[in-house]
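Peer 1: coordinates only, sequence not included:
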């Protein structure tokens, strides 16, 4: 195998090399069946064992919270933007959202198509470069739920703590930082995440929900869009994305091997600190637009003095084997997505490249 790229893609993103190698070794003949896992029935014993193992392993990493169910669905987080209000926004209730950037905005727009929607707090006034103070979040008495986006990949901002919503279910889009650190699942009514950043390949969306919350979905919505349909059928109502679920299980094993969520968090913060120290120590050559107290340790965003210099940075970085450092098209700039599977060595190489680029262009 040739040299691996320094992969900083925002998603689909880097997967652990160890997981890729294990999958490669089992790709043609899975557990002595003479078949790939992609070829076998999702109703068969072998696949169901993998499916159930992934569910239990995920809950184990989260401390085995009581009364929670894991679902493996399809359609990405974008489908969840609609499924959530369809299932929970009942008559007389209002959907409440904290607006923190592009992904929160997409969720809000979908909710508005379903029913009454309320903005509990917003960081629009500072161009979504921070997370609102938790004490400023105003939840209506008739709120069906409060929805947050735990990490905004485009702006590079992340919740450091989560709001206490009392009896109102807290729902979180954790697509870009799930399992990057320990957290208390019991704070949440429902968590959802596209797998393609921290959990595995694209194609499967993971839901972790209170069983009582998803036990009875409204009967007037389509069967496939009811959480109860999937909860009652162990996510096997229709053919699941079996290979993606298998890969999620392998990534979860890898997380266990890294010291579980405590070990993963330590590694992630060390990686992020390398790059933020380079930005902050550059004397203004690099600037970080996100407010320090809201900085993401999954998506490090930074700017240079001009767009021309940023284009030169991208050009030279690509020649050195770096991939995915161009900022999102909606905001420009530069971004390093350093999810769980991005190794420390890649972040050290980026920090060294940034220092070299400053010396040659500063």
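Peer 2: Now that the structure is in, tell me what you want to look at. Since the structure is predicted, the reported quantities are computational estimates derived from the model, not experimental observations.

Peer 1: C-alpha from now on. contacts and neighbour counts both.
Peer 2: Fine.

Peer 1: got the residue ranges for the strands in the stretch 1-150 of the chain?
Peer 2: 6-7, 68-73, 94-99, 117-122, 143-149 (DSSP state E, counting those that start in this stretch).

Peer 1: here's the one I want to compare it with:
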């Protein structure tokens, strides 16, 4: 058995893979695969509409929000957000708690005036900033946060602090739909699908209607959120297969019990791995401070780089893949996204305990 801890593209629910396999040659009697079907067909338009409705239902959102299916990953959103919402003479504010927030901030600086409201870079992105340092200027165009940092393994709490009244925008690529959260607090949320939502190739954007209406109108048409909203994400050819799989994953999440069930499942998995770290008497050292630990990406180091290489080699032999830390920081990272089973988390925790006994 393979235990898939890849950080993205990541594990998908086996039930979804089985359904895709069954439907792939002939989608519901059409005689065609979803891979060769027109995005203007009534069959695909039904998939597209169902995915939007499913996602809004899971989040408890109404008609004041739209769901857009876009391409370019979160990295494209880093540029599109300031291009659409940062007016001439305006200022956007960013809170940076890790590498991806840093990239978003740097990209926005190429577009306009940006203020770093708070950052935890000085402590190596191990925790979260003081809440009193996070309230943006009331005149800011928007405030941007990253809810979960995959590289450092740092996550904001689900309930989130209050960030003032400016439009709140969040990169949720690695913890979207992993737990309930106050979705109506956000003016825009975006997530690359390849962690919790489906395969690589589509980026899901949930955006409030009033934000669409206030966005710039002098951009190239393909770069405007309003274009995607007006055309139900069908302005140009969408990533049809990826959206189809997002639709199936959303059905799977609902069938599992929704976001509350995902939260319980994910907390149980993370607790197993963090317990192995905490009980190791320093053999494993977690990167994030306990109060900011991610339930999605458990990051830790061993006593030496050589020991980390041995850990990865033996883990691979035991059927555990995707555990190497990001190339920019090294170490170990176990990504525990929605589709990763509790059995896989338990297997990793057992392996960690055994490894520490043998080499500690």
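Peer 2: The structure has been received and is ready for your questions. Since the model is a prediction, treat every value here as computed from it, not as a measurement.

Peer 1: could I get the strands of the stretch 1-150 of the first structure as CSV with distance to residue 230 of the first structure?
Peer 2: CSV is the format used below for the strands of the stretch 1-150 of the first structure (distance: least, Cα to Cα, whole Å):
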stretch, distance to residue 230 of the first structure
strand 6-7, 34
strand 68-73, 7
strand 94-99, 23
strand 117-122, 26
strand 143-149, 21
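
Peer 1: looking at those, which is closest to residue 241 of the first structure?
Peer 2: Ranking the strands of the stretch 1-150 of the first structure by proximity to residue 241 of the first structure (Cα to Cα) places strand 68-73 first, at 8.0 Å.

Peer 1: quick revisit: any chance of the strands of the stretch 1-150 of the first structure in TSV, with distance to residue 33 of the first structure and mean neighbour count too?
Peer 2: Converted to TSV, these look like this (distance: least, Cα to Cα, whole Å; neighbours: other Cα atoms under 10 Å):
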stretch	distance to residue 33 of the first structure	mean neighbour count
strand 6-7	34	22
strand 68-73	24	23
strand 94-99	48	26
strand 117-122	51	20
strand 143-149	41	25
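
Peer 1: residue 327 of the first structure: which of these is closest?
Peer 2: strand 6-7 (14.0 Å).

Peer 1: in the second structure, what stretch matches that closest one?
Peer 2: Here strand 6-7 of the first structure aligns to the second structure at residues 3-4, judged by TM-score structural alignment.

Peer 1: and stretch 187-206 of the first structure, by the same measure?
Peer 2: Under TM-score structural alignment, the match for stretch 187-206 of the first structure is residues 185-204.

Peer 1: the aligned residue in the second structure for residue 54 of the first structure: neighbour count?
Peer 2: Superposed on the second structure with TM-score structural alignment, residue 54 of the first structure falls opposite residue 51. Around residue 51 of the second structure there are 24 other residues, counting by other Cα atoms under 10 Å.

Peer 1: so who does residue 51 of the second structure touch?
Peer 2: 243-244, 246-247, 250 (Cα atoms under 8 Å, 6 or more residues apart in numbering).

Peer 1: try 10 Å
Peer 2: Contacts for residue 51 of the second structure (Cα atoms under 10 Å, 6 or more residues apart in numbering) come out as 45, 57, 67-69, 243-251.

Peer 1: show me where the stretch 1-150 of the second structure has its helices.
Peer 2: All helices of the stretch 1-150 of the second structure, identified by DSSP state H, counting those that start in this stretch, fall at 14-23, 42-59, 73-85, 99-109.

Peer 1: right, so of those, which gets closest to residue 319 of the second structure?
Peer 2: In terms of Cα to Cα, the element of these nearest to residue 319 of the second structure is helix 14-23, at 16.9 Å.
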